[in-house]
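1. kindly return the folded structure for what I paste below:
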Amino acid sequence: MRMTLQFLGATEEVTGSCHLLTVEHERLLLDCGLIQGGKADELRNHDSFAFEPASLAAVVLSHAHIDHSGRLPLLVKAGFTGPIYTHKATVDLCAIMLKDAAMLQSRETDRQNKKRAKHDLDPLEPLFTVEDAEQAISQFVALEYGQVMQVIPHVDICLSDAGHILGSALVELWIGEGKAQKKVVFSGDLGRAGMPILRDPTRVSTADLVVMESTYGNRFHRSWTDTLIELKGIFAKAVTESRGNILLPAFSVGRAQELMYLFYLYAKEWDMARWKICLDSPMAIEATEVYIKHYALMDEEFKRFARKYPGQHPLHENIEFIRTTDESMALNDIHQGLIIIAGSGMCNGGRIRCHLEHNLWRPECDVIICGYQALGTPGRALVDGAEELTIRGNRIKVAANIHTVGGLSAHADQAELLRWYHHFEEQPPVILVHGESEAQQGLVEVLKQDPKTKPKQVAIATRGDCLDLNALPKLVWIPG
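-> Below is the predicted model of the structure:
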């Protein structure tokens, strides 16, 4: 029986997750994510798929983040008609996120077409439309954690909590039949143990192959205790010395809700009463309601807290929800005492751009970077020490205080990735995806050197690589 796994996205980069499983004549896609970064990176989203979308029997989606789900409407537009299997909470989040992505695509295309019309150039079409997104959403099939499902002939899957965002899943796949059957574990994006709101990532003990993310494969996050001390210090200094506003570019799903919860938990300790705290993101507001709806998926501490204070949900307390454009623009008239949580998390779109334009040049203001920043994004430029950003055609001097708080990351760091791998018996081979080259090389080195984790083989996937699953546990690549 022919069984292959081809790596078509998030190879030696973090975004655009996409992997093609072929079993005999059936094809299954793991993730179908949008490529994010600079303009050149994002243009690659317009490239044709490396396979015929109509030939796919099904898709399995690890979680809702757009770098894993964002090309699903394009896949449907190109002819895919099959089911999209994912966790039930991811279905609800994607119903928000994919339509939002479509509206952003349409707005950006309209903006470009106005410029093109001045030069008598043909108009462009958006990557996909709201109708494409709605059609993709109609093809979702909701699963529970722990539910075993046959998704194509000779392939069963089971989703387990990855602890990254609400509904995030690592995927166990049993491929083939009888003694020739192989088990592949796809990590998706792995979260971190002990983080607020979500449960810890599920540990898996058996696999013939582990396909593992490596976003922070060469990095160590600050401890949670030190991260809380760091945040308290930033807020205290902003009150006593800076006396400006604080901007938090945040992913609308996951990071925004985590920040809201922290501001509630530490309201007294961090002296939050001094601040007007605003969540300026319609999508994050909708996502927050999904988090509340799927209350049963949260960690025990969060559930105990909510039971103790019924009717006082911590994701609704002390935060002003900013829904309209006019309400968002009105925040620009406030010059101090304001905390704004807004998307996008990498500062490459959304309302945070407007707030950066009005605050980034002010030395009394602070910007807290609290998530991964892809190469080529404005957020990455801030992390790397840029002296100015171009926003809506205007050059904005970077005079605000820039803080990179890595301890808030929803991705496992090197030590946490190793601990997760420790639980596999017999050290199955590992293929690294979803990481930049430097991070991946760092993780390869420690995997090979640590006798406790040393796998039979470890490799970094490059785009187009195709693995013969029949040969496992040996990694045998099929020539392209």
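2. rest of the way, CA atoms for contacts and neighbours
-> Will do.
3. who's in contact with stretch 303-322?
-> With contact meaning C-alpha atoms under 8 Å, 6 or more residues apart in numbering, stretch 303-322 is reached by 257, 260-261, 263-264, 276-282, 285, 288, 292, 295-296, 328.
4. give me the buried positions along it.
-> 306, 314-316, 318-319, 321-322 (16 or more other C-alpha atoms under 10 Å).
5. output the residues you listed in CSV; the columns should cover secondary structure.
-> As requested, the buried residues of stretch 303-322 are arranged in CSV below (DSSP: H, G, I helix; E, B strand; the rest coil):
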residue, secondary structure
306, helix
314, coil
315, coil
316, coil
318, coil
319, coil
321, strand
322, coil
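6. now show me the structure for the sequence below, then we'll compare the two:
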Amino acid sequence: MARKALIRVRFHGAVGEVTGSRHLVEALGHRVLLDCGLIQGGRDERGRNAAGFGFDPSGLDAVVASHAHIDHIGRLPLLVRRGYAGPIYATRATADLARIMLEDSARLAAADAERDNRGRQRRGEALVEPLYLLRDVHDTLRLFKPMDYGERREILPGITLCFEDAGHILGAAIVELVVEQSGQRRTLVFSGDLGPDHAPIMRDPTPMRQADLVLMESTYGDRNHRSRRETIDELGRVLEKAHEDGGNVLIPAFAVGRSQELLYWLARYWKEWGLERWQIILDSPMAARVTELYQRHTPLFDAQTRAMFEKGPHPFRLPNLRTVVDVQDSMAVNRRASGQIIIAGSGMCNGGRIRHHLRHNLWRENCDIIFVGYQARGTLGRQLVDGADFVNIFGEKIRVRARRHTIGGLSAHADQGQLAAWYGHFNGHPPVALVHGEDEAREALAGVLQKQFRARVTLARARGSIEV
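-> This is a model prediction of the structure:
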């Protein structure tokens, strides 16, 4: 006789794509939402983000945020604006980062709406409103309930939550939900975004042993990263050749995680790569705030990074590092055509100050662009990685003459082999639903899990469900 299901998961986002994470867990008459992220990339990005959630926000009992990347928390203020008033559980570092990320997101939404409305006024079209406002963000932040890694808390009758280290960015967590009723017990594990093994700064993802159902990301489910040694050697060679050619180096980088890791490597190889010859620019007010926050959470770092912070060279205090916050100072960066390593957001070039730097440098033959993270379909970064000869930035058509380099070994995501190895720690190889990945990546990872572990794999589909 089949045992009674205690958990049903309905998939509302990040299925067949890598942004917009949103999964609804129904258990014991309660509704718990895992993540509520922005959709990034694509022509209808604004419309999809403004659309309904697929459920009534006021009917939720709890929200659990796996980490603070905007594609996992970016729609939380809209959820609150539309009626959610319950707790939002996250690790302490994620709760701290959420303030920075969501305030920035609200400001960008306001700026985008203002820019769009200028054109709409000229065309006599109806004006649009920002997705949400700063007051919505502040209403959202008041709902956060911080937790420590390894802490177990009953968040609803019969439902216990625990966070374990995902090794992805500061505060990133694997989510474990345990549901118990009348002597029956089910464990749901949601990977969140998993970091690679042996990456700098963050600790490795925690091996998990017990689950009845695993929701697992699959961003890089179809490929393995180059070794970190090869990757760092390549980065050094690119910087050396760029110096010989006499141009600027542009590195689109997320303000959380990637910017700090880049500074780590620049500090570690500062002498070997002759980096005193460069002006290193961190052009991101958000990255500056995040970097300060990282220094308040050093107990979460791995041992090697803690030693580096204590003995030097300190990654965030390099002698030729200039952190740019003011808009006028950012504009001044583009008056120099050479000698600068410019790290700026956003990581997929779909917003932020990197677009201004690209506009001023893409057409230069001696410019180098280094992509160090995933570029989702529909983003400017993906167009450049795919070899576009021309791109449109702020309504201007720009010829791309700059050299493009994709250095995937610096990804903050686990690759195919590491994802499979993480799943392999589970006793009995429970059913797994693959989320947060394009279909090609999910299909490839599903094949590996089926071959290695005879796993029962589901490719989650929008509005589909699975129960255990």
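7. TM-score for the pair, please.
-> TM-score for the superposed chains, counting by TM-score structural alignment, normalised by the length of the second structure: 0.97, backed by 463 aligned residues with a C-alpha RMSD of 1.1 Å.
8. re earlier: among the contacts of stretch 303-322 of the first structure, name the buried ones.
-> Judged by 16+ other C-alpha under 10 Å, buried ones among the contacts of stretch 303-322 of the first structure: 257, 260-261, 263-264, 276-282, 285, 288, 328.
9. among those residues, which lie within strands?
-> Secondary structure from DSSP state E places 276-280 of these in strands.
10. host element of the aligned residue in the second structure for residue 163 of the first structure?
-> Counting by TM-score structural alignment, residue 163 of the first structure corresponds to residue 167 in the second structure. In the assignment (DSSP states H and E), residue 167 of the second structure maps to no helix and no strand.
11. from residue 277 of the second structure, how far off is residue 167 of the second structure?
-> Here the criterion is C-alpha to C-alpha, to the nearest Å. By it, residue 167 of the second structure lies 33 Å from residue 277 of the second structure.
12. more neighbours, these two?
-> residue 167 (30 against 12; other C-alpha atoms under 10 Å).
13. distance of that one from residue 5 of the second structure?
-> On the measure of C-alpha to C-alpha, residue 167 of the second structure and residue 5 of the second structure end up 31 Å apart.
14. list the contacts of residue 7 of the second structure.
-> Per C-alpha under 8 Å, 6+ apart, neighbours of residue 7 of the second structure: 25-28, 179, 186, 467-468.
15. now these in JSON lines, with distance to residue 16 of the second structure, secondary structure and neighbour count?
-> As requested, these are exported to JSON lines (distance: C-alpha to C-alpha, whole Å; DSSP: H, G, I helix; E, B strand; the rest coil; neighbours: other C-alpha atoms under 10 Å):
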{"residue": "25", "distance to residue 16 of the second structure": "19", "secondary structure": "strand", "neighbour count": "23"}
{"residue": "26", "distance to residue 16 of the second structure": "22", "secondary structure": "strand", "neighbour count": "18"}
{"residue": "27", "distance to residue 16 of the second structure": "25", "secondary structure": "strand", "neighbour count": "22"}
{"residue": "28", "distance to residue 16 of the second structure": "29", "secondary structure": "coil", "neighbour count": "15"}
{"residue": "179", "distance to residue 16 of the second structure": "28", "secondary structure": "strand", "neighbour count": "21"}
{"residue": "186", "distance to residue 16 of the second structure": "27", "secondary structure": "strand", "neighbour count": "19"}
{"residue": "467", "distance to residue 16 of the second structure": "20", "secondary structure": "strand", "neighbour count": "15"}
{"residue": "468", "distance to residue 16 of the second structure": "22", "secondary structure": "coil", "neighbour count": "15"}
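16. for those, which one is nearest residue 346 of the second structure?
-> Nearest to residue 346 of the second structure out of these is residue 25 (C-alpha to C-alpha; 31.1 Å).
17. so the closest one makes contact with residue 55?
-> No - judged on C-alpha atoms under 8 Å, residue 25 of the second structure makes no contact with residue 55 at a distance of 11.6 Å.
18. do you know how far residue 210 of the second structure is from residue 187 of the second structure?
-> Per C-alpha to C-alpha, residue 210 of the second structure is found 7 Å from residue 187 of the second structure.
19. before we move on, what about residue 127 of the second structure?
-> On the measure of C-alpha to C-alpha, residue 127 of the second structure and residue 187 of the second structure end up 47 Å apart.
20. what residue in the first structure is paired with residue 406 of the second structure?
-> Per TM-score structural alignment, residue 406 of the second structure is aligned with residue 404.
21. give the contact list for the residue lying closest to its match once chain neighbours are set aside.
-> Of all residues not flanking residue 404 of the first structure in the chain, residue 369 sits nearest, at 4.7 Å (C-alpha to C-alpha, 6 or more residues apart in numbering). With contacts defined as C-alpha under 8 Å, 6+ apart, residue 369 of the first structure is in contact with 248-250, 379, 383, 402-406.
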